[in-house]
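K.L.:
Sequence first, predicted model second:
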Amino acid sequence: MSQESQHGKWTISSSDDDDDEQLPPSGARTSKPHPPAASAHSSHRPASPPSIKLEPAPATVEVKPEPTNTTDSSLAIGSEARQLAAKNQLNPTKYETSVSLAGKRKKEVSEGSGWALSDSDDDDDRDVKVKSVSNLPKRAPSPSPKTKKAKVENERPPSPHGRTYYIDEPDDFFESSLPCLNDTYRFYLNKVTGLDPKYNSGALHIRDILSPLFGTLKESAQFNYCFDIAWMVEQYPSEFRDRPVLIIHGDKREAKARLLKQAQPFPHVGFCQAKLDIAFGTHHTKMMLLWYEEGFRVVITTSNLIRADWYQKSQGMWMSPLFPRLPKDSSESAGESPTFFKRDLLEYLASYRAPELQEWIQRIKEHDLSETRVYLVGSTPGRYVGSDMERWGHLRLRKLLHNHTDPFPGDERWPVIGQFSSIGSMGPDKSKWLTGEFQRTMTTLGKSSLRSDTPMHLLYPSVEDVRTSLEGYPAGGSLPYSIQTAQKQLWLHSFFHRWKANTTGRSHAMPHIKTYMRASPDSTQLAWFLVTSANLSKAAWGALEKNNTQVMVRSYELGVLYLPSAFDMKTFPVSQNPFPVSSSSGFPVPFDLPPTSYSPKDQPWIWNIPYSQAPDTHGNIWVPS
């Protein structure tokens, strides 16, 4: 059968599976402490249904300690969408006015719709790990071997983004002195290659974060979803490059074996496997724990530990102050912040039930985190009842907004703005999760209840946003919204708004950042702001079950919540011109406010269908297999 809307027409196979996955039986989890596991690598995991292949094929590329900027090893890293993007960049399909896609599409839709569905595509609610590099996009055949040019660079059209669009980071891209930072909020964007330098003012690259400017590093822990270990090691300055690094990951079986293989040249790299006891969950948290001779620091970010995430994408991060060591014999409550950040961070780390993290837990207890002015909002896998329901996910956010904010006249006109890079299944209509359960959390201010008339704006890039981006179509590899999910929730697309950051000069760096906030109708104030790893999905935020007496969370996520009360403010003023960074007290929102609604011609980016009607800024088209 087919469905049609202003966003296109799809041909839907009768064999498509239902959105609701069958879950293994599991009891509810409570706050009762769990004994440490004997090994973080030996716990049993429930098997995934055979129809969804979660694990990557074994790597066939040798991992070298010092990779080049773009190598075939990148094809074995990350989700299927990311590997597709990497393959497309190495072997692009060039745009031709007479190009034929015969044999590439397994299901055809009406001409001009631009949306098609392959029989081999799996339902995708999140960043699903790759099935096989054989599913990556094919290269269009050259008209003739004689016309093939020797260098890819010679095939590139003039870039609309300027001369620096195609080049790697210049020598002065990394800070040689302490950058101008916004120490009030400690919220930073990443540096983006190819932009005017003023738009990187106050922004940070991973090399800046790990540099000696911020401390003499003794040891670090890297929590993440996606790793390129050789590249990660190269980002540490030479004097710290052999210091111990603990990798906290969620890979299992073949994927875990591939990750361990990556680390073979680096004996200082150790591993801790996060327990994923509920099907379809991921370890999506992105955090650095940095232990220095001078103290301790926490960095919570939205970037994976791969080069592509720190190159031409929009990312965000919170960097803590340098936490000093407490005097010996300090009490257990010493070093706590008004936001109870220390308690909540220790609780989050304890949820892993991992012996490998015990030393880090002890280190945190020995440091003074009292300067922290943000609240921790995390997710950990489990089913929770009673008071434990408010420990994780969006119910944790709801509790913080209830306890630490106040309603004010006209607040119902302050829209909820959510911005993310991936979208999960939310049911056949908006009331199933989004506008009931999730919107109730997002509209909470003190004791005020859900206001159904509060606007909700969801920012997600359109096809045109991706096509004209710095990376072109491969940027869509970081936006894994699948056709299988999209065609079952057409109602969602009426909420969509464009990704625009013209005031920051960053519109063409596609977002991998995830932010949620309440903004005033005139876009000059914020009621609160959250930067997090959590995309728009029930797996990340949790979903109520059993007549709202239980909440189920699938994944590990982590973010920080900014509330005005913690900064002695009633609201946050919005910085209207955040670049170059100055002493302005405004909050640096990473996109334009107010958001711009999709036009009738706009379509949300769908990563696993072809786009061949127009070339991207590299002169390529997007043709998934």
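P.N.:
Structure's in. What do you need? Residues are numbered from 1 along each chain as shown.
K.L.:
make it CA atoms for all contacts and neighbour counts henceforth
P.N.:
Will do.
K.L.:
Now stretch 551-567: buried residues?
P.N.:
Neighbour counts over stretch 551-567 (16 or more other CA atoms under 10 Å) mark 551-566 as buried.
K.L.:
Kindly apply the preceding question to stretch 598-609 instead.
P.N.:
For stretch 598-609, by 16+ other CA under 10 Å, it's 598, 602-609.
K.L.:
Specify which member of those residues is nearest to P244.
P.N.:
Closest approach to P244 among the buried residues of stretch 598-609 (CA to CA): W607, at 37.2 Å.
K.L.:
how much space between the nearest residue to the closest one once chain neighbours are set aside and W310?
P.N.:
Nearest non-adjacent residue to W607, counting by CA to CA, 6 or more residues apart in numbering: P480, 5.5 Å away. The gap separating P480 from W310 is 18 Å, by CA to CA, to the nearest Å.
K.L.:
Please say which of the two ends up with more neighbours.
P.N.:
P480 (24 against 20; other CA atoms under 10 Å).
K.L.:
for G295, what are its contacts?
P.N.:
G295 makes contacts with 215, 322-325, 367, as judged by CA atoms under 8 Å, 6 or more residues apart in numbering.
K.L.:
Repeat that for G542.
P.N.:
379, 393-394, 551-554.
K.L.:
Make CSV from the residues you listed and add distance to Y236 to it.
P.N.:
Formatted as CSV, the contacts of G542 follow (distance: CA to CA, whole Å):
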residue, distance to Y236
S379, 29
G393, 32
H394, 35
V551, 40
M552, 38
V553, 34
R554, 32
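K.L.:
okay, pairing it with this:
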Amino acid sequence: MGAVCGKLCFHVADDKTPKKPKMECPYGDKCYRLNPIHFKEYSHAHLESILDSYTGSGDFPLPSKYNAQRQMYVDQLKMMLHKQIYTPGKNFEPSSSTSQSSEVPSPASSGESSKEKSPRVDLKTTETRSPAAPAASAAPASGPSQKNRDSDYHPIVPPTRRVEDFLTVVAPRGKMAAKHAAAAPYYIFYTTIKDSKQTHVQPYSITFQEILDRSLGELRCSLQINFMVEIGWLLAQYYFAGYSEKKLTILYGEECSELKNITKKKPRVEAHQVTMSTPFGKHHTKMMILCYEDGSLRVVISTANLYYDDWENRTQGLWFSPACPELPADAMPHDGESPTMFKRSLLRYLNHYHLAALAYYVERVKRCDFSHINVFLVASVPGSHPDMDWGMLRVGTLLRQHCAYAQKAPLIAQASSIGSYGKEPKLWLTGDFLHNFTKSRDMPQMLSAPPELKIIYPSLQNVRQSHDDLLGGGCLPYAADAHAKQTWLNDFLYQWQARHTARNKAMPHIKSYTRLVGGEGGEVPYYLLTSANISKAAWGQVNKGNGALRLMSYEAGVLFLPKFVINADFFPLSAGAKNRLIIPYDLPPVKYTQDMNPWVSDYLR
């Protein structure tokens, strides 16, 4: 199998780059690890030989010696099959559920061996022409047919130039501008779920292609700031949108060899890894700045990484700003500010990188009008901060100034990962964290007891019933050894349930925070959508000596306050209410039962 870098980032084919073979799995034919990352790091000769002989007859031809653990091996084979990557010269045909055509053009050779079983992405084939241009005639691709191998197979990179053969859900083109306008005043969207057909037609569901839809404007260039980037998938998205020739700048956190020196292979793509001073900190922000030919721009604040799995069967959230038009030529850089000071906050965040590659985007932000933006940017950047502009102190300051008093309404903190908090909750979780997230204006100086904290995080049982079974927990990295040191956390845990948005089986990579007044159909005094999980690295720790906030990670989110969005004190949640706010999970949250345990990533190892 072809070499693969960390996480889910696939190699870019390069004829001049030697093909580095993977190490053979040390467990040999007794491998039991149902972990996609493990299969990308190690080769499994016994499984690959079985996969090669598979003809799509409905089951895998396992030797009798594997019968004792047959289901485990079938699960591993399906996982390997699901992660197959298209390569030029091989005829990978999608199943009938994802393709309407069996013709696969044969692009130019990538110089890869035909014997490789999991080849690398060839970005040359995803950027050779506009999707509207006719494909060159070619002979059928060589290699054994993979037709109907498995109903779960979906190609990672397009085997044809038809977007329908690459993406499971394809929204009609040219409709996003109207859809976006209808999302006012919140402009909140949740990712479309591949295996939940109800979400395919929801007005608040969105695909990545819709973000690039031409009805929103003709793209000039774009900035993608993220943690994990699968460059083949991302460039394919731009290709199908017709923007292969547009400048793309990427800031990323997770190590990925494909992005190093990417400009040599793709001159219009520039990528910069943001290194961290501590292993506990992450470049975790998910942000886009889309610049258009008319001088305007849009900002997207998201919870999704830029790779295949995060946009398929996982619940993600994003705020997609209205267009910010270009200011008059004689305007000053501080003109076009919003009542929420969004422009100032965004510029301060971007300038913190001290990167020359961001100079153009900083200038575009300065030259655009943000006066209609109705949300607050809430961000974190590494360092010790004496001011109140970052992390949880930023949240507490804004709530203290603008949030309506909600008495003892519980804080609902929903995340995809949980941090390490210490031997008892008051050391951080029900101390500084809860205190800042439950501030409000007109709040009494002293409360008899702090508000209740309810943490929505999937249990093992929640993950088992997901669209992807245990693999649905791949976006939930909480570790068993961390939980063993804070089993008291069980008292705060609530299940992932999202039936009203048809996302009950789509495990949450979204992170959100709010307080619930009343039960089902109640109201909330604020809503915070962010990349930040419930951790000290993301929200910070207060130095008791000087009051400075120590942060370790980059994060970004948007805070919705009713005063600025709908000129009220609370957001209504009930169906049919005017200006209803849609939160993806069910309220009130349901507590873990006694037999439930939180999902831990060790279940995949």
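P.N.:
Structure received. Here the structure is a predicted model, which means the values were calculated and not measured.
K.L.:
Tell me the one of the buried residues of stretch 598-609 of structure 1 nearest M287 of structure 1?
P.N.:
So of those, ranked by how close each gets to M287 of structure 1 (CA to CA), first place is W607, at 26.6 Å.
K.L.:
counterpart of the closest one in structure 2?
P.N.:
Aligned counterpart of W607 of structure 1 in structure 2: S601 (TM-score structural alignment).
K.L.:
Pull up the gap between the residue nearest to the spatial centre of structure 2 and V590 of structure 2, please.
P.N.:
In structure 2, the C-alpha closest to the average C-alpha coordinate belongs to A304, at a distance of 1.1 Å (CA atoms, centre = their mean). Between A304 of structure 2 and V590 of structure 2 the distance, using CA to CA, works out to 25 Å.
K.L.:
and what of Y308 of structure 2?
P.N.:
Taking CA to CA, one finds Y308 of structure 2 at 30 Å from V590 of structure 2.
K.L.:
swap in F166 of structure 2?
P.N.:
F166 of structure 2 is 37 Å from V590 of structure 2, by CA to CA.
K.L.:
out of the two, which sits in the more crowded spot?
P.N.:
F166 (23 against 14).
K.L.:
how about the strands in the stretch 351-500 of structure 1?
P.N.:
375-379, 382-385, 416-419, 456-459, 496-497 (DSSP state E, counting those that start in this stretch).
K.L.:
which of these sits most buried?
P.N.:
strand 375-379 (a mean of 26; mean count of other CA atoms under 10 Å).
K.L.:
Output the contacting helices and strands for that one.
P.N.:
helix 341-350, helix 393-404, strand 557-562 (3 or more CA pairs under 8 Å, 6 or more residues apart in numbering; DSSP states H and E).
K.L.:
and the second one, what does it pack onto?
P.N.:
Counting contacts by 3+ CA pairs under 8 Å, 6+ apart, the secondary-structure elements packed against helix 393-404 of structure 1 are strand 375-379, helix 439-442, helix 538-541.
K.L.:
next one: it to chain centre, how far?
P.N.:
Distance of helix 393-404 of structure 1 from its chain centroid, counting by CA atoms, centre = their mean, to the nearest Å, is 21 Å.
K.L.:
so where is it in structure 2?
P.N.:
With TM-score structural alignment as the criterion, helix 393-404 of structure 1 aligns to 391-402.
K.L.:
Surely M79 of structure 2 is within a helix?
P.N.:
Yes - assigned with DSSP: H, G, I helix; E, B strand; the rest coil, M79 of structure 2 falls within a helix.
K.L.:
Pull the contacting residues for it.
P.N.:
34, 36.
K.L.:
which position in structure 1 aligns with it?
P.N.:
Using TM-score structural alignment, M79 of structure 2 sits opposite a gap in structure 1.
K.L.:
still on that earlier bit, now distance to Q576 of structure 1 too, for the helices and strands packed on strand 375-379 of structure 1, in a markdown table please.
P.N.:
Formatted as a markdown table, those follow (distance: least, CA to CA, whole Å):
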| stretch | distance to Q576 of structure 1 |
| --- | --- |
| helix 341-350 | 30 |
| helix 393-404 | 25 |
| strand 557-562 | 18 |
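K.L.:
With respect to burial, which of those scores highest?
P.N.:
strand 557-562 (a mean of 24).
K.L.:
who touches the helix or strand just after that strand?
P.N.:
Where DSSP states H and E defines the elements, the next helix or strand beyond strand 557-562 of structure 1 is strand 572-573. Outside strand 572-573 of structure 1, the residues within contact range by CA under 8 Å, 6+ apart are 524-528, 564, 585-587.
K.L.:
Mind reading off the mean deviation between strand 572-573 of structure 1 and structure 2?
P.N.:
Overlaying structure 2 shows strand 572-573 of structure 1 at a mean distance of 0.4 Å from the equivalent residues (mean CA distance after the TM-score superposition for structure 1).
K.L.:
Before I go, just wanted to say thanks for your time.
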